[in-house]
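Peer 1: Return atomic coordinates for the entry below.
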Amino acid sequence: MSHVLTLVAPPGGLPASLPGLARDALAALGADLGAPDWLAEAEAVDLPFSRLDPQQAVAAFRRAAGDAPVDAIAGPAEGRRKALLIADMDSTIVTSETLDELAAYAGLKEQVAEITRRSMNGELDFAAALRARVVMLKGLPLDALEATWRETHLMPGARALVRTMSAHGAHCALASGGFTFFTGRVAELCGFASHHSNTLLEENGALAGTVAEPIFDRDAKLATLTRLAAERGLPMSATLAVGDGANDLAMIGAAGLGVAYRAKPIVAAAARARVDHADLRALLYAQGYRAPEILADG
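Peer 2: Model prediction:
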């Protein structure tokens, strides 16, 4: 079979009847079908198929499944396992927007979060929005960074994703519009091999209200993906990118497997693959990893 449709749900949330429903939907469109292959009991299953476009297969499943809380990702059967992962950080690898949480210590969380929301949905220029938010924090003591870090939590499945791909030889990198103070710590916590982000400038023990230039933005994320792939002699088909905001769209679009993870509407609508319900281990199942191969998330 030339392609695979992978269905993933939160643990224990994938009904045994759903693969049959999906197969019926694909067969109705003329697909040739292989036998279902369970990657994780009641959580993830592969449905091999051919003679049908991957996006048609996903659309057919969604029509048949209605609002069932199950994610569907389709792609070529060959080359599923990727050798390079590029991941956004805020609201992707960690559960929060670290700049918004930092702004809370200046009493400005709501104002900053609104700018973040509009920027991540593509309504504002990213670089201009970042500068506008950072200047609002001028004079904030540096211990607010440490306090914010203590309240920062990993997204479920983040460690499992990075540890498993790394164990199978992939280079895993963070590419964030956030700040090195956080990306360095998240990289160490998860096992990312490298991290790429912006640098907050300081003066006299407080934030200076500025960020080092050039801004690490949408174009820089794409450039990081292409550079890391080229350094390793990898085609784009061997890469995986995941993110949730408008500044992730370029790298998501260029990667062999580009995933919108619990993403903003503009990103979810544009991405070829999306995960709305399962945790980040869904990206491993989409590559054909089986439950026993996936390293612990703890």
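Peer 1: only C-alpha atoms for contact and neighbour calcs from this point on.
Peer 2: Will do.
Peer 1: Please identify the helix or strand for residue 30.
Peer 2: Using DSSP states H and E, no element contains residue 30; it sits outside every helix and strand.
Peer 1: Oh, that last question was meant for residue 38, not what I typed.
Peer 2: Using DSSP H and E, residue 38 falls in strand 37-40.
Peer 1: can you check residue 48 too?
Peer 2: Short version, using DSSP H and E: residue 48 is in strand 44-50.
Peer 1: And the strands in this structure, which stretches?
Peer 2: 3-8, 32-33, 37-40, 44-50, 71-76, 84-87, 171-179, 194-198, 200-203, 206-211, 239-243, 257-261, 273-275 (DSSP state E).
Peer 1: Tell me where the stretch 101-250 of the chain has helices.
Peer 2: 109-120, 126-135, 143-150, 158-167, 180-190, 218-231, 249-254 (DSSP state H, counting those that start in this stretch).
Peer 1: For the ones you listed, give me CSV that also has distance to residue 242 and mean neighbour count.
Peer 2: As requested, the helices of the stretch 101-250 of the chain are exported to CSV (distance: least, C-alpha to C-alpha, whole Å; neighbours: other C-alpha atoms under 10 Å):
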stretch, distance to residue 242, mean neighbour count
helix 109-120, 14, 18
helix 126-135, 18, 18
helix 143-150, 22, 15
helix 158-167, 11, 22
helix 180-190, 15, 18
helix 218-231, 11, 18
helix 249-254, 6, 24
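Peer 1: is it possible to export those helices to CSV including distance to residue 66?
Peer 2: Putting the helices of the stretch 101-250 of the chain into CSV (distance: least, C-alpha to C-alpha, whole Å) gives the following:
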stretch, distance to residue 66
helix 109-120, 28
helix 126-135, 35
helix 143-150, 39
helix 158-167, 28
helix 180-190, 35
helix 218-231, 33
helix 249-254, 26
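Peer 1: closest to residue 283 out of the ones you listed?
Peer 2: With C-alpha to C-alpha as the measure, helix 158-167 is the member of the helices of the stretch 101-250 of the chain nearest residue 283 (7.2 Å).
Peer 1: Run through the neighbouring helices and strands of that closest one.
Peer 2: Under the contact criterion of 3 or more C-alpha pairs under 8 Å, 6 or more residues apart in numbering; DSSP states H and E, helix 158-167 touches strand 171-179, helix 180-190, helix 282-285.
Peer 1: who's in contact with the first one?
Peer 2: Meaning strand 171-179. Contacts with strand 171-179, where a contact means C-alpha atoms under 8 Å, 6 or more residues apart in numbering, come from 83-90, 98-99, 162, 165-166, 183, 187, 191-200, 216-217, 221, 224, 247.
Peer 1: Mind doing that once more with 6 Å?
Peer 2: 84-89, 192-199, 216-217, 221 (C-alpha atoms under 6 Å, 6 or more residues apart in numbering).
Peer 1: and this one, so I can compare the two:
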Amino acid sequence: MDETDPKTLLITLTGKDRPGVTAAVFSRLAAAGVEVLDIEQIVLRGRLVLGVLVSAPRDWKRLRDAVTETASALGMQVEVDRGVGDNKVRAVGRSHVTVIGSPLRAAAMAAIAGRIADCGANIDRIERMARYPVTAIDLHVSGVEPVELRRVLATEAAAQGVDIAVQPANLLRRGMRLIVMDVDSTLVQGEVIEMLAAHAGAEAEVARITEAAMRGELDFEESLRHRVALLEGLPASALDEVYDALVLAPGARTMVRTLRRLGYRFALVSGGFSQITDRLAADLSIDFARANELEIVDGRLTGGIVGPVVDRAGKASALREFAAAVGVPQAAVIAIGDGANDLDMLDAAGLGIAYNAKPMVRDAADTAVNVPYLDAIVYLLGISREEVEAADAEVGIITPAPPL
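Peer 2: Predicted coordinates for the structure are as follows:
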């Protein structure tokens, strides 16, 4: 065995976690007077893995034996590797790859890891962001440009039935950002115009036109004016009834509440109606809202719209306007939508997220989230479920314990 003096030692301990393990190891290292170069520690289901890279003392064998003795006393296993270099951060191509599954199967992770390796990239670190109601894992990847990695993994995500987001590993992910959201079938479940149409006895016809418009088969403005015309004569009080019947997407309040704590700003940009979106914005403490205004005369809908229609181009224009008002670049904007009229908005944002979207929107967006939980968005931003629940608990919001 090569007994030449090494420059570094990598000490890896594994075993049952308990208080005092890390302190005991570092007490031994302190006695040897070594320099700590790197540390990684995780606890997985009560099992501790502790890796410490230190400078090698002159009598490195004595330190090896002392650490081995300490590990034995703790009932743990230890490996001491000589001459291991420090972690080298690759100069280019650093990304955060967030994988969300419900469930997340080993076969999916194998396929994803394989595609990353095929690109010549390396997984430097893995962190769990959530285990319930979805499993979310964050991979720190280096060695390939994010754009190329996103292209490769988008195909694999579809094949494996999981959601994958690839974002550059830069300061932008940690800064204050603007979230711009669609409303119908994104922030709220269902379509407001169809709920109104149910009061007017025209739900089936409106639903048919809406579906075609969201698939991009019809011009949005033309389809909207056609649908609104079917609401002529409806009492304005129906708007109150529809608002009271709205159901937010699961996790919507949690997402907004969590990100507002971090200074994020929010905007609603909708092809729906301001009589609804303005109230939603007030209820959720949303900073901006832009939508179409239904014309109301003598307490009834006329079947018309006041002013220009907020269409596909109008949504993107509103995003740029709100970003300027907040004072953030478009690269710091996250847009969330599901329909064809959201495409320009998703493209204008630094990160465009297709949320339970139509196929053509999923294909065009930076990433897709297909689980029915809007707060899954926070995992893409490096925020764990444990952090969300801890912040909520401080203000008396208690989340039910997940199943074992």
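Peer 1: Mind giving me the PyMOL command for buried ones among the contacts of strand 171-179 of the first structure?
Peer 2: Of the contacts of strand 171-179 of the first structure, the buried ones can be selected in PyMOL as follows, counting by 16 or more other C-alpha atoms under 10 Å:
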select buried, resi 84+85+86+87+88+89+192+195+196+197+198+199+216+217+221
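Peer 1: what does residue 155 of the first structure align to in the second structure?
Peer 2: Aligned counterpart of residue 155 of the first structure in the second structure: residue 249 (TM-score structural alignment).
Peer 1: Quick one: residues contacting residue 287 of the first structure.
Peer 2: Going by C-alpha under 6 Å, 6+ apart, residue 287 of the first structure touches 80, 81.
Peer 1: Just give me the match in the second structure for it.
Peer 2: Residue pairing (TM-score structural alignment): residue 287 of the first structure is matched to residue 381 of the second structure.
Peer 1: can you check residue 76 of the first structure too?
Peer 2: Counting by TM-score structural alignment, residue 76 of the first structure lines up with residue 168 in the second structure.
Peer 1: And residue 104 of the first structure, by the same measure?
Peer 2: For residue 104 of the first structure, the residue aligned by TM-score structural alignment is residue 198.
Peer 1: likewise residue 124 of the first structure?
Peer 2: Under TM-score structural alignment, residue 124 of the first structure pairs with residue 218 in the second structure.
Peer 1: and if you look at residue 38 of the first structure?
Peer 2: Looks like residue 38 of the first structure aligns to residue 128 there (TM-score structural alignment).
Peer 1: Contact partners for residue 160 of the first structure?
Peer 2: Residues in contact with residue 160 of the first structure (C-alpha under 6 Å, 6+ apart) are 295, 296, 297.
Peer 1: ok, now with 7 Å
Peer 2: Applying C-alpha atoms under 7 Å, 6 or more residues apart in numbering, one finds that residue 160 of the first structure lies in contact with 281, 294, 295, 296, 297.
Peer 1: that older thread, and the match of residue 155 of the first structure, how far from residue 107 of the second structure?
Peer 2: Distance, residue 249 of the second structure to residue 107 of the second structure, using C-alpha to C-alpha, to the nearest Å: 29 Å.
Peer 1: The two - which one has more neighbours?
Peer 2: residue 249 (19 against 10; other C-alpha atoms under 10 Å).
Peer 1: how close does the aligned partner of residue 85 of the first structure in the second structure sit to residue 191 of the second structure?
Peer 2: Matched by TM-score structural alignment, residue 85 of the first structure corresponds to residue 179 in the second structure. Applying C-alpha to C-alpha, the value for residue 179 of the second structure to residue 191 of the second structure is 21 Å.
Peer 1: Could you do residue 284 of the second structure as well?
Peer 2: Noted for residue 284 of the second structure: a distance of 19 Å to residue 191 of the second structure, by C-alpha to C-alpha.
Peer 1: repeat for residue 371 of the second structure
Peer 2: Residue 371 of the second structure is 19 Å from residue 191 of the second structure, by C-alpha to C-alpha.
Peer 1: Looking for the alignment partner of residue 305 of the second structure in the first structure.
Peer 2: Checking TM-score structural alignment: residue 305 of the second structure goes with residue 211.
Peer 1: Excluding residues flanking it in the chain, which one is nearest its match?
Peer 2: Here the nearest residue to residue 211 of the first structure in space, its sequence neighbours aside, is residue 200; by C-alpha to C-alpha, 6 or more residues apart in numbering that works out to 4.6 Å.
Peer 1: Name all residues that make contact with the aligned partner of the one you found in the second structure.
Peer 2: In the second structure, the residue matched to residue 200 of the first structure (TM-score structural alignment) is residue 294. By C-alpha under 7 Å, 6+ apart, residue 294 of the second structure lies in contact with 273, 304, 305, 306.
Peer 1: Give me the buried subset of those residues.
Peer 2: 273, 304, 305.
Peer 1: Turn the residues you listed into CSV, columns for distance to residue 61 of the second structure.
Peer 2: Formatted as CSV, those follow (distance: C-alpha to C-alpha, whole Å):
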residue, distance to residue 61 of the second structure
273, 74
304, 85
305, 82
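Peer 1: List just the nearest of those to residue 242 of the second structure.
Peer 2: Nearest to residue 242 of the second structure among these is residue 273, at 11.7 Å by C-alpha to C-alpha.
Peer 1: Translate the closest one into the numbering of the first structure.
Peer 2: Aligned counterpart of residue 273 of the second structure in the first structure: residue 179 (TM-score structural alignment).
Peer 1: Skipping adjacent residues, who's closest to its match in space?
Peer 2: Leaving aside its sequence neighbours, residue 179 of the first structure sits nearest to residue 198 (C-alpha to C-alpha, 6+ apart; 4.6 Å).
Peer 1: roughly how far apart are the one you found and residue 88 of the first structure?
Peer 2: Distance, residue 198 of the first structure to residue 88 of the first structure, using C-alpha to C-alpha: 13 Å.
Peer 1: Quick one: residues contacting the residue most central in space within the first structure.
Peer 2: Central residue of the first structure (C-alpha atoms, centre = their mean): residue 242, 2.8 Å from the mean position. By C-alpha under 7 Å, 6+ apart, the contact set of residue 242 of the first structure is 86, 87, 88, 252, 258, 259, 260, 261.
Peer 1: Let me see the contact set for residue 158 of the first structure.
Peer 2: 93, 190, 280, 297.
Peer 1: neighbour-wise, which of the residues you listed leads?
Peer 2: Result: residue 93 is most packed of those (other C-alpha under 10 Å), 26 neighbours.
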